[in-house]
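**Student:** Provided below for reference: sequence and predicted model.
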Amino acid sequence: MSSEKILIVDDEAGMQRLLARVLERQGYETLTVGSAKEALQLIGSDIFDLVLTDIQMPGMNGLELLREIKAFDPSLPIIVITAYGTVESAVEALRAGAYDYITKPFETDEIKLTVAKAFERERLLAENRYLHEELEEKYRFSGIVGSSQIMADVFDMASSVAVSNASVLITGESGTGKELIARSVHYNSPRKDNPFIVLNCAVYSEGVIESELFGHEKGAFSGAIGTKKGRFELADQGTLFIDEVGEMSPSAQVKLLRVIQEHEFERVGGVRTIKTDVRLVAATNKDLIAEVQAGRFREDLYYRLNVVHLTMPPLRDRREDIEPLVRHFLEKYNAETGKKISEVSPKAMAALVAHEWPGNVRELQNAMERAVVLCRGEIITPNDLPQEARGGDEICFSLPQTGSNLTEILDDLERQLIIQTLRREGASQTRAAESLGIARTTLRYKMEKYGLIEHNE
C-alpha cells in the first residue's frame, strides 16, 4: 500500500468526496479543503507529497494557488483540474510548474494513472538526486584514500585544475588509479551535472577507434547498419576521458587534434559538421615524450593534451597509504560478502606493506577481495593472502650430507618442501596441496611416503 499524502483542493464537496474515494482505494492518504486559502494554511503546517487542485474556484483560483505553492516549495508536484474548453488555463499551469492537468469530465482511471505517473516521476528524480550525490561524494578529493604527501600534491593540483576547462594528461603505471582521478576532476568541476564518457583506446582496433570517437553514418562501412553517435557527441557539455591514449592510431590522432583545435567534427561517412563542447582528460602508462621522439605520437597533439600533467605514483612509492587502503578494502568487501572480519593480523599487514605491488592499487584491491572471501575467521592472516604477497614466508632448504645419491637428495628436498608448506598453511592439507599445485590425494600419498601423517593429524 502507498503511504503518499495528497491534498485535494476543490470548492465542490461532491468532487472532493469522489477524488478522495478514488485515491484512497489506491492506498493514498488524502485531505480535502474547499479553498486555496485553506490549502496554503495546511501546506504551511503539514507535509504533502502531491496537490490535486481545481483551477476554477472563488477567491484565489488554482493558478494563483499553484504559483504560491511553487514559491514556497518548488519540488512539490501539482496536478490541476480544468473544465473542458479551458485548456489555455491548463497550458498556463504547466508553464507555471504544474506536473500535468486533467480536463472535466474525466474517467477515474485517468486520475489514478496521472497520480501514479507523478509519483513515479518523483521517485526517479529522487533516485537520480541520490545517485548524483553519491557520485559527488565518492569522487570528492577528500574522500579518496591516500594521505601521503605525494598523493596530497596530486589532489592539490587536480582540485585546482578541476574548476577550469584545461585539458589534463594523467600518466602512471597500470593500476595506479588514473581513471579515479579523472572522474574526480569531472565531479569537482562545473561540468559535474553533465556526462562523463570513457573511451579506452587499448580495447579497440585502429579502424574502430575513429567510429567510437566521432560516430558514423549508416552505410559508412561494412556493418554500419545505422547511424551511431560517437563519444564526442555523448560527452557534449561534459568530460571525455580517453584512456590509454598512447595506443591511438596516427589517423585518429590527426582527427582528435582537429577537434581540440576547431571544436567540431564529422561522423565517419558523414558530411555534416557537428559542434562540440567537451573537456578532455587523457591517460596513459606510456612515456609519451619517448613515443613522440620515436615518431609514434604527434608532438602537437601531446602538447594539446598536456596542458596540465598529473602523475600518479606507484603504490611502492607511497607505502604509508597501504594500511589505509587495506582497511578501506576490508570494509568494502565485508559489506559485499556479508562477512564481519574485524582486522588484518600484524604479520599479514606487515607482509602487505612490504610487498612491491607491481599491479599497484588494483593488485592490492584484488588481494584484499581474495583474502576476505577465503578468510574463515574474524582476522585475516598471511595464509589468506596471495602467495606472492605473504612476505617473509620464504621456503628454505638444507642440503643433505654428502654421499647421498640424486634420488635421495630430491626426496629429502621434497619432504622439506611439504613440511614447510604445511606449516605455512596452518597444517591445512587442502591449502598446502593448492599452494604446491598438486591434488590433495597426491599430497596425502607423499605425506605417507615420508612419514608425515602422524605429525599433521
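**Tutor:** Received it, and whenever you're ready, just let me know what you need.
**Student:** switch to C-alpha atoms for all contacts and neighbour counts from now on
**Tutor:** OK.
**Student:** Skipping adjacent residues, who's closest to residue 343 in space?
**Tutor:** Spatial nearest neighbour of residue 343, excluding adjacent residues (CA to CA, 6 or more residues apart in numbering): residue 379 at 5.1 Å.
**Student:** residues near that neighbour, how many?
**Tutor:** 18 (other CA atoms under 10 Å).
**Student:** Go ahead and confirm it touches residue 346.
**Tutor:** No. The pair residue 379 / residue 346 is not scored as a contact, 10.0 Å apart, by CA atoms under 8 Å.
**Student:** Give the residues shared as contacts by these two.
**Tutor:** Counting by CA atoms under 8 Å, 6 or more residues apart in numbering, residue 379 and residue 346 have no shared contacts at all.
**Student:** who touches the residue nearest the centre of the chain in this structure?
**Tutor:** Centroid-nearest residue in the chain: residue 135, 7.1 Å away (criterion: CA atoms, centre = their mean). Counting by CA under 8 Å, 6+ apart, residue 135 touches residue 187.
**Student:** Could you do the one 10 residues further on as well?
**Tutor:** With contacts defined as CA under 8 Å, 6+ apart, the neighbours of residue 145 are 321, 324-325, 328.
**Student:** Take this one as well and set it beside the first:
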Amino acid sequence: MSQVSQDIFSSLVGDGAAMRQVKTLIQQVAQTDATVLILGESGTGKELVAQALHDLSERSGRAFVPINCGAIPAELLESELFGHEKGAFTGAITARKGRFEMAEKGSIFLDEIGDMPLPMQVKLLRVLQERTYERVGGNKSFQCDIRVIAATHRNLEDSIEAGEFREDLFYRLNVFPIEMPSLRERPEDIESLLTFLLQKIQDMGRKVPTLTEKALIALQHYPWPGNVRELGNLVERLSILFPGLTVDYEHLPKKYQVPLPDGAQLIKPVKCPEISTPVTSEERGGQGELSLLKRG
C-alpha cells in the first residue's frame, strides 16, 4: 500500500481480517465512479469509509459533501439536496445552492439513506438515472457530475419488503456494497483503536490512562452496542477519571466488567504483509502485559 493510501486510512483503525477486507474494497473501487453503498450499524465509522473513497479518487481535489438524510425534516430535504430559487416557499428570501450543486465534480455522501421519505426517494432515483435536477421553485435543469456514496444502518431489503424503500432505488445504489463490521465482530482491533483514541487526547496536552491487560480483555468481550462511537466515549470518560493512572478491570464502569472465560487471553490480529492478501482463517491469541501509552 502506498504512503498516500496509508495516510488516508489512518482514521480507519484496525489490522484484523474484517478491516483489511474493508480497506481492500475501498482501494478497488475508489478510482472508479461506481456508486457505493456502505452498510453497517450506527457508530461503526461509515462516514470515514466515504471520506476515504473520496480522498483516494480522482475527485479528491473537489468537494466532499455529506448530508444526513434522516436528520432533515421531509419538507426541507428536497431543498437541502437540490437547492431552491428565491420565493420558492415561505422564508426563501434568496436563491440557495443544494448539496448536489455544492458537490459538482466531487462526491456527495448520502448518510442514513434508509431514512429518506418515499416521495424523496422517487426524486433521487430520477436524478441518479438522468443526472439532471432542478432547484425547488425553478425550471432550469442542472447537469450532475458527481460521485454518489450512500450509507445506512438499516437492512434495506427488509425495508423494501415493508414498503418503506424503493426496490429500484436500492439497485441503483447497491452497485458496490461495502459492509462495515461492528466492533464486537473485530475485538482484535480494540487495542489499536484505544491507542489511536488515547493518542488524540494526549495530543491535546492531556494526561491519559494506561489500561492493564485484564481491562483490555474485558473490553474485547464486551458487546459494544454503540460500536466505535461508544468506545470513544469510554476513552474520554476514563481519561477524565484516571489521568496518568493505571486502569484495571475493577476500575472500568460496571457494565464493562463482563465475566471473562477461564484462561481468557488478549486477542491479537493475524499479521498480514498487505491488506490485499486474502485471509481465509484467523487464529487469535497471545498474551503479555500491555501498556497502551506511557503516562502523559
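**Tutor:** Yep, that arrived. Keep in mind that what you see is a predicted model, and the values were worked out from it rather than measured.
**Student:** quick revisit: now which of the contacts of residue 145 of the first structure would you call buried?
**Tutor:** Among the contacts of residue 145 of the first structure, the ones that count as buried by 16 or more other CA atoms under 10 Å are 321, 325.
**Student:** Nearest to residue 314 of the first structure among the contacts of residue 145 of the first structure?
**Tutor:** residue 321 (10.9 Å; CA to CA).
**Student:** Give me the aligned partner of that closest one over in the second structure.
**Tutor:** By TM-score structural alignment, residue 321 of the first structure lines up with residue 189 in the second structure.
**Student:** my guess is its match meets residue 16, correct?
**Tutor:** Yes. Counting by CA under 8 Å, residue 189 of the second structure touches residue 16, with 6.2 Å between them.
**Student:** ok, the match of residue 321 of the first structure to residue 107 of the second structure distance?
**Tutor:** Distance of residue 189 of the second structure to residue 107 of the second structure, computed by CA to CA, to the nearest Å: 29 Å.
**Student:** How about residue 226 of the second structure?
**Tutor:** Here the criterion is CA to CA. By it, residue 226 of the second structure lies 27 Å from residue 107 of the second structure.
**Student:** between these two, who's got more neighbours?
**Tutor:** Between residue 226 of the second structure and residue 107, counted using other CA under 10 Å, residue 107 has the larger neighbour count: 29 against 17.
**Student:** wait, what's in contact with that one?
**Tutor:** 54, 59, 62-65, 146-149.
**Student:** give me that answer again for 10 Å
**Tutor:** For residue 107 of the second structure, the contact set (CA atoms under 10 Å, 6 or more residues apart in numbering) comprises 33, 50-51, 53-55, 57, 59-60, 62-66, 99-100, 145-149.
**Student:** same deal with residue 165 of the first structure?
**Tutor:** For residue 165 of the first structure, the contacting residues are 189-191, 239, 277-281, by CA under 10 Å, 6+ apart.
**Student:** Residue 174 of the first structure maps to what in the second structure?
**Tutor:** Aligned counterpart of residue 174 of the first structure in the second structure: residue 42 (TM-score structural alignment).
**Student:** actually residue 140 of the first structure, not the one I typed
**Tutor:** Residue pairing (TM-score structural alignment): residue 140 of the first structure is matched to residue 8 of the second structure.
**Student:** And that match, how far from residue 60 of the second structure?
**Tutor:** The value you get for residue 8 of the second structure to residue 60 of the second structure, if CA to CA is used, is 11 Å.
**Student:** Mutual contacts of the two, please.
**Tutor:** Here residue 8 of the second structure and residue 60 have 51-54 as joint contacts, going by CA under 10 Å, 6+ apart.
**Student:** So what's the residue count around residue 417 of the first structure?
**Tutor:** 16.
**Student:** ugh, wrong one, I meant residue 175 of the second structure
**Tutor:** Residues lying near residue 175 of the second structure (other CA under 10 Å) number 12.
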